[in-house]
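>>> Sequence plus predicted model, see below.
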Amino acid sequence: MEGLLAFVGDGFALIAADATARRSILTYQQELDRFVQLTTTSGVVGAGDEGDRVQFLEYIAKNVQLYKMRNGYELSTHAVANYTRRNVADFLRSRTPYQVNMVIAGCDKDVGPSVYFLDYLGCLNKQAFAVQGYASAFLGGLLQQHHKPNMSREDARVLLMQCLKELKTRFIIAQPYFIYRFIDENGVGEPQHIQVE
């Protein structure tokens, strides 16, 4: 039920995730940060079974850091996305598949900002914007219509708020709290909380 989304702008990527932890009809908390930093300029948000999400994303993050320690340089966002996809596919064919849907975002100096959609079956796509979870049923058309690759940070905040208002209006399950970050070539920004009024 979690909502994940990310999109690219002019020299940055915005990545956001629902901050509510819930199961069945219960809400456990509304400050859950689903973001995991992978490199200095990339990160991932995940949704799915809570145990799978935490364990798999920590596994990927630690292995990406191990790669940096062994080789002396960080992987690009493209490389991180493909490494993660390979691990999803390998675990899918083992006895311990992870039920985790992800959105990966980053901003490399040579390439610029990028966003990747990755589902639990290992389907990886680079896109200008990506949405996971039930939110994808409501936000795909809105992002298709209003997203522009050269948008400013302020325009990105406005678009994010439009997306959250659309979810509040049309989705039966309340997702009022989101945590988002900007990622640019200088690194991952501080988490910012947003609440739909």
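Great, that's in hand.

>>> contacts, neighbours, all on C-alpha from now
Fine.

>>> so how far is whatever helix or strand residue 80 lives in off the chain centroid?
Using DSSP states H and E, the secondary-structure element containing residue 80 is helix 77-92. Taking the mean of its C-alpha atoms, helix 77-92 sits 15 Å from the chain's own mean (C-alpha atoms, centre = their mean, to the nearest Å).

>>> counting contacts, what elements does the longest helix along the chain pack onto?
Looking only at the chain and at elements set by DSSP state H, the helix with the highest residue count is helix 50-71. Under the contact definition 3 or more C-alpha pairs under 8 Å, 6 or more residues apart in numbering; DSSP states H and E, helix 50-71 sits against strand 35-39, strand 42-48, strand 100-108.

>>> Flag every buried residue along the helix holding residue 80.
By neighbour count on 16 or more other C-alpha atoms under 10 Å, the buried set for helix 77-92 is 77-78, 80-85, 87-89, 91-92.

>>> now do stretch 134-143
Under the neighbour-count criterion of 16+ other C-alpha under 10 Å, stretch 134-143 has 135, 136, 138, 139, 143 buried.

>>> Would you mind confirming that the last one is in contact with residue 127?
No - in this structure residue 143 lies outside contact range of residue 127 using C-alpha atoms under 8 Å: 11.6 Å.

>>> Leaving out sequence neighbours, find the closest residue to residue 124.
By the measure of C-alpha to C-alpha, 6 or more residues apart in numbering, the closest residue to residue 124 outside its immediate chain neighbours is residue 118, 4.6 Å from it.

>>> try this one side by side with the last:
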Amino acid sequence: MAVKYADGVVLGADSRTSTGTYVANRASDKITPICENVWMCRSGSAADTQNVAAYVSRLAQEHAVSVSSAGADADEGIKCDVKLVANITQKIAYQNKDRLQAGMIIAGYDRKLGPQVYGIPLGGAMMENPFTVGGSGSAYIYGWCDDTFRENMSKEEAQAWVKRAISLAIARDASSGGVIRLVTIDATGVSRQMIQPIEQPLCDEELPAVKRS
């Protein structure tokens, strides 16, 4: 999922990759950098979304360097227009909709339009929203997100909101689990957090985890 707050965006995801009832990877990273200021949340087929992310990253970075008279700043990294990255991703998803099982979220911050969140679900549509959710766990939290979302949250409020939403999805969805990863992007740069299961908010009727010494 991703949400736009007053000064930036927060992306969040669980870390479970499953194959049917088998957990293939309990600590995968579903939030992938496209450019320095634009990241992608991936759901669906891991193989499909990993390849789409790599292809979009190459195209977007080539474009960013080609339109910059000075090229990329070695200290800042390559920065892209968020909407451009979303449009490239949407075009690939739509043109290959019969061959891809890929749901993606593009979110980031640029100087032109500020913080932006774009949802690109299965089939290749594209929608800009204040927040968007995807993947199997999203079905369990749509109502909660609609009920509790507020415009212009602070960074700390947005991070807490995303963390709570993903913890609820993990509690209800067998295909979601593991750690919670957060990526926060604003004008100052990018920061990452990882919330281990023992640190995640408890949901209804859950027992607190026993911390082993």
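Received the coordinates, thanks. Note that the structure is a prediction, hence the values are computed from the model and not measured.

>>> Just give the TM-score of the two.
Both chains were compared after superposition, and using TM-score structural alignment, normalised by the length of the first structure their TM-score is 0.86; 190 aligned residues with a C-alpha RMSD of 2.0 Å.

>>> re the thing from before, the helix holding residue 80 of the first structure aligns to what range in the second structure?
Under TM-score structural alignment, the counterpart of helix 77-92 of the first structure in the second structure spans residues 82-97.

>>> can you list contacts of that stretch?
By C-alpha atoms under 8 Å, 6 or more residues apart in numbering, the surrounding residues in contact with stretch 82-97 of the second structure are 37-38, 52, 56, 60, 100, 102, 106-110, 116, 118, 120, 122-126.

>>> mean deviation of the helix holding residue 80 of the first structure from the second structure?
Mean deviation of helix 77-92 of the first structure relative to the second structure after superposition (mean C-alpha distance after the TM-score superposition for the first structure): 1.5 Å.

>>> how much space between residue 171 of the second structure and residue 138 of the second structure?
Here residue 171 of the second structure is placed at a distance of 12 Å from residue 138 of the second structure (C-alpha to C-alpha, to the nearest Å).

>>> whoops, I mixed them up, residue 26 of the second structure
Going from residue 26 of the second structure to residue 138 of the second structure by C-alpha to C-alpha gives 18 Å.

>>> Equivalent analysis for residue 178 of the second structure, please.
Plainly put, residue 178 of the second structure is 16 Å away from residue 138 of the second structure if you go by C-alpha to C-alpha.

>>> now do residue 164 of the second structure
The separation that residue 164 of the second structure has from residue 138 of the second structure, given C-alpha to C-alpha, amounts to 13 Å.

>>> Mean deviation, the longest helix of the first structure versus the second structure?
Superposing on the second structure and averaging over aligned pairs (mean C-alpha distance after the TM-score superposition for the first structure), helix 50-71 of the first structure comes out at 1.3 Å.

>>> circling back: which stretch among the helices and strands packed on helix 50-71 of the first structure comes nearest residue 24 of the first structure?
Between residue 24 of the first structure and these, the tightest spacing by C-alpha to C-alpha is seen for strand 42-48, at 13.2 Å.

>>> Relative to the second structure, which residues correspond to the closest one?
Taking TM-score structural alignment as the measure, the second structure aligns residues 38-44 with strand 42-48 of the first structure.

>>> what's the spacing between the matching stretch and its chain's center?
The offset between the C-alpha centroid of stretch 38-44 of the second structure and the centroid of the whole chain comes to 5 Å, using C-alpha atoms, centre = their mean.

>>> which residues touch the closest residue to residue 44 of the first structure other than its chain neighbours?
Closest residue in space to residue 44 of the first structure, ignoring its immediate chain neighbours: residue 104 at 4.3 Å, by C-alpha to C-alpha, 6+ apart. In this structure, residue 104 of the first structure makes contact with 6, 42, 43, 44, 45, 77, 81, 115, 116, 117, 118, judged by C-alpha under 8 Å, 6+ apart.

>>> what does residue 186 of the second structure give?
By C-alpha under 8 Å, 6+ apart, the residues touching residue 186 of the second structure are 7, 8, 9, 37, 108, 109, 115.

>>> Ok, residue 6 of the first structure next?
13, 14, 15, 16, 103, 104, 105, 115, 129, 130, 131.

>>> How many residues are close by the second one?
As a burial measure, the neighbour count of residue 14 of the first structure was computed by other C-alpha atoms under 10 Å and equals 26.

>>> how near is it to residue 177 of the first structure?
In this structure, residue 14 of the first structure lies at 16 Å from residue 177 of the first structure, with C-alpha to C-alpha as the measure.

>>> Skipping adjacent residues, who's closest to the residue positioned nearest the centre of the second structure in space?
The residue lying closest to the centre of the second structure (C-alpha atoms, centre = their mean) is residue 41, at 3.0 Å. Using C-alpha to C-alpha, 6+ apart and skipping the chain neighbours, the partner closest in space to residue 41 of the second structure is residue 31 (4.5 Å).

>>> I'd say that neighbour and residue 43 touch.
No - between residue 31 of the second structure and residue 43 there is no contact, the gap being 9.6 Å when judged by C-alpha under 8 Å.

>>> got the contact list for the counterpart of residue 156 of the first structure in the second structure?
Under the alignment defined by TM-score structural alignment, residue 156 of the first structure is paired with residue 158 of the second structure. Neighbouring residues of residue 158 of the second structure by C-alpha under 8 Å, 6+ apart: 3, 4, 5, 10.

>>> Next, give me the two most distant ones among those residues.
Using C-alpha to C-alpha, the contacts of residue 158 of the second structure span at most 7.6 Å, a distance reached by 5 and 10.
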